[in-house]
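sharing a model that was predicted from the sequence below.
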Amino acid sequence: MSLAATFILFSKKISQDKTLICQSMKKKEFMAIEQTNH
């Protein structure tokens, strides 16, 4: 496997992780808002 291919896979994984983190952060914020409303 070439270095370029490894780098591409690695950057793809990082972007996936970032989106997952963003999604979980938004979920936590949403849950907190829901709790304060009720």
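Sure, I can see it.

can we go C-alpha only for contacts and neighbour counts from here?
OK.

Gln35 - how many residues pack around it?
9 (other C-alpha atoms under 10 Å).

what about it, which SS state?
Classification of Gln35 using DSSP: H, G, I helix; E, B strand; the rest coil returns helix.

how near is Phe7 to Ile14?
Separation of Phe7 from Ile14 (C-alpha to C-alpha, to the nearest Å) stands at 10 Å.

comparison target, given below:
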Amino acid sequence: MLLALELFYIGLLGLASLGIGWVSVVVLYNLYRGQR
């Protein structure tokens, strides 16, 4: 039970970091493309 909860939280953390990284990459790409 506890292990499943830990895996769930680790999965949520991984998804959150992936989402933040994806958003930052998209924003940087848009800024870079807008400057050219």
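Received it, and whenever you're ready, just let me know what you need. Here the structure is a predicted model, which means the values were calculated and not measured.

what residue lies at the spatial centre of the first structure?
Leu20 (2.2 Å; C-alpha atoms, centre = their mean).

that residue: which element?
Using DSSP states H and E, Leu20 of the first structure sits in helix 3-37.

what residue of the first structure matches up with Ser24 of the second structure?
The equivalent of Ser24 of the second structure in the first structure is Lys26 (alignment by TM-score structural alignment).

ugh, wrong one, I meant Leu3 of the second structure
In the first structure, Leu3 of the second structure lands on Ala5 (TM-score structural alignment).

return the residues in contact with its match.
Contact partners of Ala5 of the first structure, counting by C-alpha atoms under 8 Å, 6 or more residues apart in numbering, are absent.

now with 10 Å, please.
Residues counted as contacts of Ala5 of the first structure (C-alpha atoms under 10 Å, 6 or more residues apart in numbering) are Ser11.

likewise for Phe7 of the first structure?
Phe7 of the first structure neighbours (C-alpha under 10 Å, 6+ apart): Lys13.

from Ser15 of the first structure, how far out is it?
On the measure of C-alpha to C-alpha, Phe7 of the first structure and Ser15 of the first structure end up 12 Å apart.

swap in His38 of the first structure?
Applying C-alpha to C-alpha to His38 of the first structure and Ser15 of the first structure gives a distance of 35 Å.

those two - which one has more neighbours?
Neighbours per residue, other C-alpha under 10 Å: of His38 of the first structure and Ser15, the larger number sits with Ser15, 11 against 5.
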